[in-house]
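K.L.:
With the sequence up front, the predicted model follows.
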Amino acid sequence: MVLLHVVDLDPRLTALRALGGFFALRAGEDADRHLPTLAQAYGPAGPDVHQADPLTVRVRRVAAALRTREARVAASVAHQGLAARLWSVALGCAALHDSVPDLAPDTVRWDPEGSAPDDLWLAEVRPLPGDAATVAAVVLHGHLEPLSAALRARHRVAPALLRGNAASALAASAREIARHARPEAAARAARLSGELLAHPLLAGAGGRTATGFRRRSCCLYYRVPGGGVCGDCCFVRPPRSSPRAPSA
């Protein structure tokens, strides 16, 4: 039955591009075979300090762009950027087509030195059902768990902060779909995102409010030179006295 979604899903995922840059996925196009897969990015750091692994390259790239010397701040922002890309692709496909592409980490290529939003390539589109359980398996278990583990192994990033990033990125993806998609697709995205925010890996990371979503942790963006608090931050204004943001 899943094969019936092949035509609907669109082998090049062109419909996603209308939702914005975070939803675009290069599918069916030749990727540079020298680029790493996301599976390689989630792997352990290499022993050669002169040849950084892909995830370390990305964190350094983000740190330079933000002009911050705090690696954990850059790690948090890099994590949220990649989470937003993965949620957007999966939730966008589920909302528009009621199916999602198989985003197995060893099939998605990624340019860690590219600019935001992260550029992703998927050589072949293999459709899966568009229910919340499948989206959770594809994004939460397939990517965000190993990505968070890799970042925690390299940097002092609190697990609750990373859960907040994941929940915030999911809520933002649903919000963008509501802005740009047809009402039925927006309603499907809202329903799926609500189910996903109740998942054990995200439960407690934040909640719906009258104006949208508010997380219970801070992504540390206020520590970036010239930065401030995000719209869904647990802080109303940037902290002044505490040198570190709360982890929950």
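P.N.:
Good, I have the coordinates.
K.L.:
Please count neighbours and contacts with C-alpha atoms only from this point.
P.N.:
Will do.
K.L.:
which ones are touching the spatially most central residue of the chain?
P.N.:
By C-alpha atoms, centre = their mean, the chain has its centre lying nearest to Ala83, at 0.9 Å. Applying C-alpha atoms under 8 Å, 6 or more residues apart in numbering to Ala83 gives the contacts 144, 165-166, 169-170.
K.L.:
if you set the cut-off to 10 Å instead, what comes out?
P.N.:
Applying C-alpha atoms under 10 Å, 6 or more residues apart in numbering, one finds that Ala83 lies in contact with 77, 118, 139-140, 143-144, 147, 162, 165-170, 173.
K.L.:
With Ala149 instead?
P.N.:
42-44, 157, 159, 162.
K.L.:
Look up how far Pro225 lies from it.
P.N.:
Distance from Ala149 to Pro225, counting by C-alpha to C-alpha, to the nearest Å: 27 Å.
K.L.:
Check Leu201 too.
P.N.:
From Leu201 to Pro225 the distance is 31 Å (C-alpha to C-alpha).
K.L.:
Give me the more crowded residue out of those two.
P.N.:
Neighbour totals were compared for Leu201 and Pro225, and Leu201 leads with 17 against 11 (other C-alpha atoms under 10 Å).
K.L.:
Just say helix, strand or coil for that one.
P.N.:
Counting by DSSP: H, G, I helix; E, B strand; the rest coil, the backbone at Leu201 sits in coil.
K.L.:
which one's the longest helix in this protein?
P.N.:
Determined from DSSP state H, the single longest helix within the chain is helix 71-97.
K.L.:
Just give me how far the helix or strand just after it sits from the chain centre.
P.N.:
Using DSSP states H and E, the helix or strand that follows helix 71-97 in sequence is strand 99-101. Relative to its chain's centre, strand 99-101 lies at 16 Å (C-alpha atoms, centre = their mean, to the nearest Å).
K.L.:
Which strands or helices does strand 99-101 pack on?
P.N.:
Secondary-structure packing of strand 99-101 (3 or more C-alpha pairs under 10 Å, 6 or more residues apart in numbering; DSSP states H and E): helix 5-9, helix 71-97, strand 127-129, helix 132-135.
K.L.:
Put this next to the first one:
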Amino acid sequence: MNLRELASVGPFFALRTDDDPGGAGEEYLPLAARTEEAVRRRVATVADRLGTADRRVAASVAYQGIAGRLLSVALGSAVLTGRVPDLADGRLRWHPARPAPDDLWLPAPAALPPAADLADQVRDHVLAGPLTTLHATTRAVVPVSSRLLWGNAASSLAGSLRVLHAWCRERHRPEEAARALALTRALLDAPPLSGTGTLTAPAPGGPAFARTTCCLYYRVLPGGMCGDCVLRHAPRAAR
């Protein structure tokens, strides 16, 4: 499966596909495995980068980052190629300490069988696959809300849509831009992402998303909030 064009959309849409990235293949771990130690390492790395001792914030942001990577790859591939990459157990690996695009490694990428409903395929093989496993592992390591994490996944998906939609429009590919919007709507309208937010039709600035949950990032940036935050004002304690 050729993912070269997908990588041109942006770093979140790219992943390593070489035989052994940097000669350090042993450092990459199966993402689908319940590797609690790897999640602890990732949470610690994110906490250090954010400059926070709040492990719930770090766990939230860490999960959102990986969700954004997986959903960007799945959404982008489905829109641009009509196929979804096989991210099954044992195929996709990650490096907890590396940033995108070097955090994910998929040697010899292959596509899942053709499907009439790509949203169902992304839901079954990504949301209900590695993201559900990572969801459970994250909550086993840090006591963070399940609904918050799925809200993070939905926010990440909407962010991926905005980047991909803009990329398609800039290249005069309106059919693919429309396909990206339709696929994202379908994913947001069904479990586990249903009820996590509202996606509005494209505006001059592109699709917009408003969450029904909070990722807790305001605790790192006092008085600041994400663009799709459910909060109308930062909580008084954060100010």
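P.N.:
Yep, that arrived. As the structure is a prediction and not an experimental result, all values here were calculated from the model.
K.L.:
Which residue in the second structure aligns with the residue nearest to the centre of the first structure?
P.N.:
By TM-score structural alignment, Ala83 of the first structure lines up with Ala67 in the second structure.
K.L.:
how about the helices of the second structure, start to end?
P.N.:
For the second structure, helices defined by DSSP H occupy the ranges 4-7, 36-50, 55-81, 118-122, 130-141, 146-170, 174-188.
K.L.:
Out of the ones you listed, which is closest to Tyr28 of the second structure?
P.N.:
Among those, the nearest to Tyr28 of the second structure by C-alpha to C-alpha is helix 36-50 (9.8 Å).
K.L.:
now the closest one and helix 130-141, what's the angle there?
P.N.:
On the basis of axes from the mean of the first three to the mean of the last three C-alpha atoms, to 10 degrees, helix 36-50 of the second structure is oriented at 80 degrees to helix 130-141.
K.L.:
what comes into contact with helix 36-50 of the second structure?
P.N.:
When contacts are defined by C-alpha under 10 Å, 6+ apart, helix 36-50 of the second structure is touched by residues 28-31, 51-63, 65, 94-98, 134, 136-142, 217, 220-221.
K.L.:
Ok, stretch 13-23 of the second structure next?
P.N.:
By C-alpha under 10 Å, 6+ apart, stretch 13-23 of the second structure touches 2-8, 25-28, 68-77, 92-94, 100-109, 160, 163-164.
K.L.:
of these, buried ones?
P.N.:
For those, a burial check counting by 16 or more other C-alpha atoms under 10 Å picks out 3, 6-7, 28, 68-77, 92-94, 100-107, 109, 160, 163-164.
K.L.:
Give the full set of residues in contact with the aligned partner of His97 of the first structure in the second structure.
P.N.:
With TM-score structural alignment as the criterion, His97 of the first structure lines up with Thr81 in the second structure. By C-alpha under 10 Å, 6+ apart, Thr81 of the second structure lies in contact with 1-3, 5-6, 75, 111, 176.
K.L.:
of all those, which comes closest to Arg211 of the second structure?
P.N.:
The nearest member of the contacts of Thr81 of the second structure to Arg211 of the second structure, counting by C-alpha to C-alpha, is Leu75 at 19.5 Å.
K.L.:
roughly how far apart are that closest one and Val141 of the second structure?
P.N.:
28 Å.
K.L.:
and stretch 217-236 of the first structure, how far apart are its ends?
P.N.:
12 Å.
K.L.:
on that earlier part again, out of the helices of the second structure, nearest to Thr196 of the second structure?
P.N.:
helix 146-170 (5.1 Å).
K.L.:
Just the angle for the closest one relative to helix 174-188, thanks.
P.N.:
Using the same axes, to 10 degrees: helix 146-170 of the second structure against helix 174-188 is 170 degrees.
K.L.:
Which strands or helices does helix 146-170 of the second structure pack on?
P.N.:
By 3+ C-alpha pairs under 10 Å, 6+ apart, helix 146-170 of the second structure packs against helix 55-81, helix 130-141, helix 174-188, strand 197-203, strand 206-211.
K.L.:
Could you rerun that using 6 Å?
P.N.:
helix 55-81 (3 or more C-alpha pairs under 6 Å, 6 or more residues apart in numbering; DSSP states H and E).
K.L.:
how close does the spatially most distant residue from the centre of the first structure get to Leu19 of the first structure?
P.N.:
Centroid-distance maximum for the first structure: Ser241 at 30.4 Å, with C-alpha atoms, centre = their mean. Note on Ser241 of the first structure: its distance to Leu19 of the first structure, by C-alpha to C-alpha, is 40 Å.
K.L.:
Excluding covalently adjacent residues, which one is nearest to the counterpart of His165 of the second structure in the first structure?
P.N.:
With the correspondence set by TM-score structural alignment, His165 of the second structure lines up against Ala178 in the first structure. Distances taken as C-alpha to C-alpha, 6 or more residues apart in numbering put Ala186 closest to Ala178 of the first structure, at 4.5 Å, once the chain neighbours are dropped.
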